[in-house]
Every structure is written in structure tokens, then in C-alpha cells.
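Enquirer: Just a sequence and a predicted model for now, questions to come.
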Amino acid sequence: MSDDNKDTGSEEPREGGGTPERVVGTPSPAKGKALLPGEDEHSAPAGAGEELDEASAKRAERIVATFFLLAFAGSVAFIAYYIGWSGRNGGMHGIHRARESNLWLGGMMALSFLALAVGVTIWVRRLMTSRPIVQDRHEMRVDDATRESFAQDFMEGATDSGITKRPLLRRTLLLAAAPLGLAPLVLLRDLGPLPEKRLRHTFWGEAVKKAQSQGKKGVRLVVDGTNRPLRVSDFSSPGAMITVLPEGIEHDVPEEKVLTQTAKAVTILINVPAEQFKPAKGRENWHINGIVAYSKICTHVGCPAALYEQTTHHILCPCHQSTFDATDAAKVVFGPAARPLPQLPLAVEDGYIVATSDYHEPIGPSFWERG
């Protein structure tokens, strides 16, 4: 093939009389031809602008309305299960109810969206004509003529869709969409109620009051997992850390609230060398020769502050690296936490470590204090 042929876009016949080879850059030989037999580039698709058979349209209308009603029923079932049935046996968020609630909630919402989508699809395919719509391009400005043209096109589209002509479809569509609009509001329940004043008190306070009513100084600390009361002699090695709970929490709290109360009351007990311990003002008697107790719930977002560096005496939260100084009232030395870990007052009774009161400040994230 010569350079002249490339420049002019000509075609050179193949040897043996075959079909000429198309040169790159030349116009397509199919230009100006219709994709379907009997059509040219300006022709409308088959059936364009044809009036719908009213009997078939009525059947399609009833089918679409049925799917819209099915979507409505699915949405109502979703809301009803979420508000009503899921509240049985401890609520939908219990460990044993999670699978059931996910199955029902997911299935009802999927049914609602699927029925709505099928109904709209049948509406478009069976009840809307295929009349081509030509839209002229104008300058990017809005004037009276443009507004009038838009209004006219909008009304023509509404008329063509049949939404003004077929009130059954319009009403069932609105009926199906209404619960879907309410569903996100219902799901806000997952955020849970604000804790208000509930985080200002833990089971430590109730346990201490019960023990003091029996003539005791306070409630004994038990080791988390074994529920064994902790003696001072059992925790005499500096640098040690252990998780403790108030004695009796597994017996004095209703079964459905044990996990919640345990999560709030969980406490870390640390043995800091007495010569390095710097008690806060007014808390000089809250420790036992350097044995001090702090809430295990980080004051940033509530993760467990469960790591302890024996060399630096720093308590670390692994979630966002908030760091607290165990020797100095658990003050923040690094990270996003806004305030120290709450401290639990301690004393000794009959050789056992006891708590003499509840925490004197709210546990957990600082923003709850504004609730």
C-alpha cells in the first residue's frame, strides 16, 4: 500500500480479487446506514407513537399495582417486626436473636425494594409508549420561553407515562413509597437512647451501699473470670495489673442486664511502686501503698484501656493510642482522650481489697457528660 493511498483514505484491492482492505482513518462504510432492516438514521423505532391497547394496558396496570401493594406490605412488615416483634425476649440485638432479626429485616426490605423495582419496570415496558423525544440544545440560560418549554415537556412526559391518566398506579406507587421514606427514621433506633445520667453510676455504688448496710467498710474486689476475692497479699508485686469487678455482680443483677452492668463496672487494678505514686489532691487515701484502681473504659470512645507498660507505668488504649499515667491519677499523656480515667476509692478490710464508693465522675467517653 502506497503513502498516497494512506493520505487520501483510498482502499486497495487485495490480491485475488478479495474485499478491499479499509485503511485506518477512513470513514466507516456503514455510515448513514440503519442498524436494523428497513430503518434509516432518521426513522423512528418500530411502534413509536402507537396507542396502547387499552385492555392490555389495564392488565398491566393491575399487575403493576399488585407489585406496589406487595412493596407496601413488605415495608410495613419491616417496620412492624422492628418495633414490635423484635422487642420480645430481650430485644433484637441479643446474641441469640441476631440471626433471626437479620433474616426477617433483610428479607422484608429486599422484598419491598424488589417488588417496587419490578412494578416500575413493568410500568415502563408495558404502559409507556416508545415515541421518540427530541430536545433542542439552547444556550445555558433560563428565560420565560425555556420555562414554558420545560413545563410543556414535563406535562407531555407525565401524560405519556400514564401517571395522570391512571390514578390506580399513582396511588399505589405513593402507598408503596411512603413506608420506605419512614424506614430510615425507624432505623435511627439502632443508635440507641442517650445514656443521660446512667453512666454517672455503676454497680460499684449499689454493691458498696449493700455492703455498708451490712456493717462492712465496702464491697470486695473479685478477679474477673474467677470471681475470687482479692487480698492485698495476692497483689503485692509492683508492676502487676489485673481486671476486677465488684463482688456479687453475677448474683445481684438480673440476667439480661449482667453484660451491661459488667461492661460499665469493669476496672483495672494496678500496683504502682509507692515511691513513684503521686495521688491527686483529695485522693490521698484512695490507694493502698500504690495499689490503685481505674476504670477500664477509655474516656475517648469507650474502648478497653487494657494495656500496661510496667517500665513507664502508662496505661494504653489500643484503639486510638490514648495513654494515661497510672502514677499520676491516670492523667492523659498522649492521644485523643480528653480527661483522665475515673479512679475508684480503695481500702483494706480483713486483708481484702474493697471499694468504698462508686466512681465520683462519669465513666466512658467524655461527650456523654454533655448528654
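Expert: Now that the structure is in, tell me what you want to look at. The structure displayed is predicted, hence computed values, not measured ones.
Enquirer: For the rest of this, base every contact and every neighbour count on C-alpha atoms.
Expert: Noted.
Enquirer: secondary structure class for Asn227?
Expert: coil (DSSP: H, G, I helix; E, B strand; the rest coil).
Enquirer: Could you verify my assumption that it touches Glu247?
Expert: Yes: between Asn227 and Glu247 there is a contact at 7.2 Å, judged by Cα atoms under 8 Å.
Enquirer: more crowded one of the two?
Expert: In this view Asn227 and Glu247 are compared by other Cα atoms under 10 Å, and Glu247 has more residues nearby, 23 against 16.
Enquirer: wait, that one sits on Arg220?
Expert: Yes: contact status for Glu247 versus Arg220: in contact at 5.6 Å, counting by Cα under 8 Å.
Enquirer: and for the two, which residues touch both?
Expert: Pro229 (Cα atoms under 8 Å, 6 or more residues apart in numbering).
Enquirer: list the contacts for the residue nearest to Asp224 when sequence neighbours are not counted?
Expert: Using Cα to Cα, 6 or more residues apart in numbering and skipping residues adjacent in sequence, the residue nearest Asp224 is Val244, 5.0 Å away. Contacts for Val244 (Cα under 8 Å, 6+ apart) come out as 221-224, 266-269.
Enquirer: Out of the residues you listed, name the ones that lie in strands.
Expert: 221-223, 267-269 (DSSP state E).
Enquirer: ok, back up a step: what is in contact with Asn227 and Glu247 at once?
Expert: Counting by Cα under 8 Å, 6+ apart, Asn227 and Glu247 have no contacts in common.
Enquirer: hang on, the earlier thing: helix, strand or coil for the residue nearest to Asp224?
Expert: Using three-state DSSP, the three-state assignment for Val244 comes out as strand.
Enquirer: Got another one to weigh against that:
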Amino acid sequence: MTDIDTSQSGAVSDGNPGTPGTDLARHDGALPDRFENPGLPAHVHRAADDDPAAAKRAEKQVATLFGLSMLATLVFLVGYFAIRDEATFYLPGVGLAKTQNVVLGLSLGFALFFIGIGAVHWAKTLMSDEEIVEERHPQRSDDRARSAAVTTVLDGGTNAQLGRRPLILYSLGGAMGLFALPFVLQIAGSLGPVDGPEELKHTIWDLENNDGKPIRLMRDPEMTPIKLDEVTNGSVFHVMPETLQKYIDENHGVLEAKAKAAVILIRLDPNDIKVAKARDWGVDGVVAYSKICTHVGCAVGLYEQGTHHLLCPCHQSTFDLTEDCKVIFGPARRPLPQLKIQVDDAGYLVAPEGFHEPVGPSFWERKR
């Protein structure tokens, strides 16, 4: 252990005999000079700084990288329109993958990658790399300093050689401009069905997926049928249609429909149900509703038996089961759609028809 001996003069000893103390404070308030300023290392010139031919090669390399970004973006745009949504292929280590998703993801990633690499190469080879040291100053600069900052920014454009390197300027503009198109395309063309709410009414619960016959309600994920006498008061079942696997097989592994078809099945005391339609569409207090929140589509799976409320865990939208899943709290603006159910001759719960209203978020209700 090292002993520290502090005297009134402010000297500190490191405990070694004969070692003078180091002044941590002086009477005049000045700090001691402990280290010499090492200064900046000698500036190393790059090939492009002294050789116009090297600078031209670097310019072409940067433009090539931006050109590759544009090419990747064009692949994204072509893939978006040309690849069928149902197309799939086997991806080692992943399994069955949608061709369009893979192509769009890789092309968009490469488009951004080449823009970034091009910008880095541009900065490393052509932009000014003179070392600058600036002393600390008060946070709020005076007007003269602010004006100088504006001048520095403008000088930065000059140092980047935008005026001298039009090939880089145009290729960067093309890469950045094209890179924005995939986002515009997705916003304009992919946020919701083209045909509006009518398309959202159609789910796997439609009887056409079962040759017009009622569809059994199946436990999810066990996919076993549910008898009426198995649903006790207050119990909750997460339900899928019996035709789920058949639909997926016939539509080349499309799983989006599974999300639309998710249903929650709950049994209440029939006397607690206040809406006649909700009571008539159920069986002895057993009711079935879409699990997809009408706000932004999260899964509504939290049930409070004491209050008969269904809660969405994402944004706390709350639905009252006794009033046909009326919204009583939160950002949702539309009740959960009810699925009409009956009991077949074997005692199993079945859906004699599909949803009568769109499931999921209600963005289509907004004025266009």
C-alpha cells in the first residue's frame, strides 16, 4: 500500500524517500505544465493529392460504386413488379422463403451498401484530409464565428471537389434519387389492399375454402377440433380454421392469410351479453371474435374475466365483450369483427359463414 503524505503547501509525496512532491495546486492558481504538446503528425499526401491521373481513377471508382447502387435499386424496382407474390424457393439454413422478399431485401441492402462505400472511398481519396485543431470556446458562438461556420460549410463543398468532379456529383445524385424510389413505391403501393375493405372481408373462414360446408374451429397450434362442452365459463381458446393447412398447401405456402384468420373464442354467461346480435351469433354464451386489433393489427389476446374486457398489449385498446367488442378505451376506433358460430351434429363448434366485415386495422376508413 502506498502512503500519501499531504503537507499544507499542497505537495503530495508518493511515499518514496527523496522523491519531491508534485504540486497539484499553486498559490497563483496556475496549473503545472506536465506534458509538452506533441503537435500533429506530419501530413501524408495521398496519391490523388499529387497525381491527377490517380485522382481521375479515384473519381471513376467512386462513380462506379454509385452506379452499382443505382443498378441494385433498379433490380429492386423490377423485382417488385416482375416477381409473383406467391413465388418461393428453398433457402439453405432458413427453409422456404418468398422469392420477392429475398430479392427486394438483398437489392435494397446492396443499394445502400454501395452508396455508403462510395461515400467512404470519396472521402478517403479525394476530399481534403488536412488535420485541423480547434481550441475549446464558449458554446454560444458570436455572430462573427457563426458567419465563419457558414463559410466553412461552403468551403467544405469546395474541398469535396463537387465543382471539379461532376461525374461524382451526378452519379451520387442518381444513386440517392433512385434509392428513394423503393420507399416511395412501398408507401404508395403497398400500404393496404387495392380494393379497399372488401378484400379484408375475405379470409380462410370463407366457405368457398371448404366446398361450401361449415368450417370447424380448431385449437391453435394443436389444430384439434373444439366441442361446445369443452369450453367452460371464462375459458379462452386461440382458434384457427380447419382449412388452414389445406389453404397454405394450395397457395404455395402463403402464411399471411393465417394472421387474418386468427380468432379468439371465449365463453361468458349469456345473461352478461348485452347486444342481441352478439348473443345470436354465439352458442350458449360462447362467442368468437377476430384477434386482430382494429388499430394497427396487433394480436388481441389478453382477457380480463372479471370485467369481460379484451386488451391489446401494443397500445392498450380495450374491447367490451358484453357489448359486441365495443371499443371502450385506447386508439382503436372500430369493434373487433365477430365470427358467427354454431354446433354441428357431432357437438363440434363450426363457422357457418365467414366474416361480414373487414378484419384488422381500419386505415381504409380514412378519406382518400
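Expert: In hand now; what should we look at? Values in this document were obtained by computation on a predicted structure and should not be read as measured data.
Enquirer: thinking again about what came up before, what do we get in structure 2 for the residue nearest to Asp224 of structure 1?
Expert: Taking TM-score structural alignment, Val244 of structure 1 has Val239 as its aligned residue in structure 2.
Enquirer: What separation is there between that match and Gly95 of structure 2?
Expert: Here the distance between Val239 of structure 2 and Gly95 of structure 2 works out to 26 Å (Cα to Cα, to the nearest Å).
Enquirer: Identify the residue of structure 1 aligned to Arg216 of structure 2.
Expert: Looks like Arg216 of structure 2 aligns to Arg220 there (TM-score structural alignment).
Enquirer: Leu91 of structure 2: how many residues sit nearby?
Expert: Summarising burial for Leu91 of structure 2: neighbours were counted as other Cα under 10 Å, giving 12.
Enquirer: ok, now the one 3 residues further on?
Expert: The criterion is other Cα under 10 Å. On that basis, Val94 of structure 2 has 7 neighbouring residues.
Enquirer: just checking, what residue in structure 2 corresponds to Gly290 of structure 1?
Expert: When structure 2 is aligned by TM-score structural alignment, Gly290 of structure 1 is paired with Gly285.
Enquirer: Name all residues that make contact with Ile291 of structure 1.
Expert: By Cα under 8 Å, 6+ apart, the contact list for Ile291 of structure 1 reads 269-272.
Enquirer: How about Pro336 of structure 1?
Expert: By Cα under 8 Å, 6+ apart, the contact list for Pro336 of structure 1 reads 300, 320-322.
Enquirer: Pull out the buried members of those residues.
Expert: Burial by neighbour count, 16 or more other Cα atoms under 10 Å: within the contacts of Pro336 of structure 1 this picks out 300, 322.
Enquirer: Just the closest of the contacts of Pro336 of structure 1 to Arg370 of structure 1, please.
Expert: His300 (13.8 Å; Cα to Cα).
Enquirer: The closest one touches Gly364, doesn't it?
Expert: Yes: counting by Cα under 8 Å, Gly364 is a contact partner of His300 of structure 1 at 7.3 Å.
Enquirer: The stretch 201-350 of structure 1: helices as residue ranges?
Expert: All helices of the stretch 201-350 of structure 1, identified by DSSP state H, counting those that start in this stretch, fall at 203-213, 249-252, 258-265.
Enquirer: how close does the shortest one sit to structure 2?
Expert: Okay, so that is helix 249-252 of structure 1. After superposition onto structure 2, helix 249-252 of structure 1 lies on average 1.6 Å away from the residues it aligns with, using mean Cα distance after the TM-score superposition for structure 1.
Enquirer: all strands of structure 1, in order?
Expert: Under the criterion DSSP E, structure 1 contains strands at 219-223, 241-246, 267-271, 291-295, 307-309, 314-316, 323-325, 331-334, 343-344, 346-349, 352-355.
Enquirer: Mean per-residue distance, the fourth one versus structure 2.
Expert: Its matched residues in structure 2 lie on average 0.6 Å from strand 291-295 of structure 1 after superposition (mean Cα distance after the TM-score superposition for structure 1).
Enquirer: quick revisit: so what's the match of Arg216 of structure 2 up against?
Expert: If a contact means Cα under 8 Å, 6+ apart, then Arg220 of structure 1 has 229-230, 246-247, 352-355 as its contacts.
Enquirer: Adding distance to Leu168 of structure 1 as columns, could you present those in a markdown table?
Expert: Putting the contacts of Arg220 of structure 1 into a markdown table (distance: Cα to Cα, whole Å) gives the following:
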| residue | distance to Leu168 of structure 1 |
| --- | --- |
| Pro229 | 72 |
| Leu230 | 73 |
| Pro246 | 64 |
| Glu247 | 66 |
| Tyr352 | 77 |
| Ile353 | 75 |
| Val354 | 72 |
| Ala355 | 70 |
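Enquirer: Tell me the one of these nearest Ala115 of structure 1?
Expert: Closest to Ala115 of structure 1 out of the contacts of Arg220 of structure 1 is Pro246 (53.7 Å), distances taken as Cα to Cα.
Enquirer: Report the contact partners of that closest one.
Expert: Under the criterion of Cα under 8 Å, 6+ apart, the neighbours of Pro246 of structure 1 are 203-204, 207, 219-222, 265.
Enquirer: any idea how far Pro304 of structure 1 is from it?
Expert: Using Cα to Cα, one obtains 18 Å as the distance from Pro246 of structure 1 to Pro304 of structure 1.
Enquirer: got it, and Leu169 of structure 1?
Expert: Leu169 of structure 1 sits 55 Å away from Pro304 of structure 1, taking Cα to Cα as the criterion.
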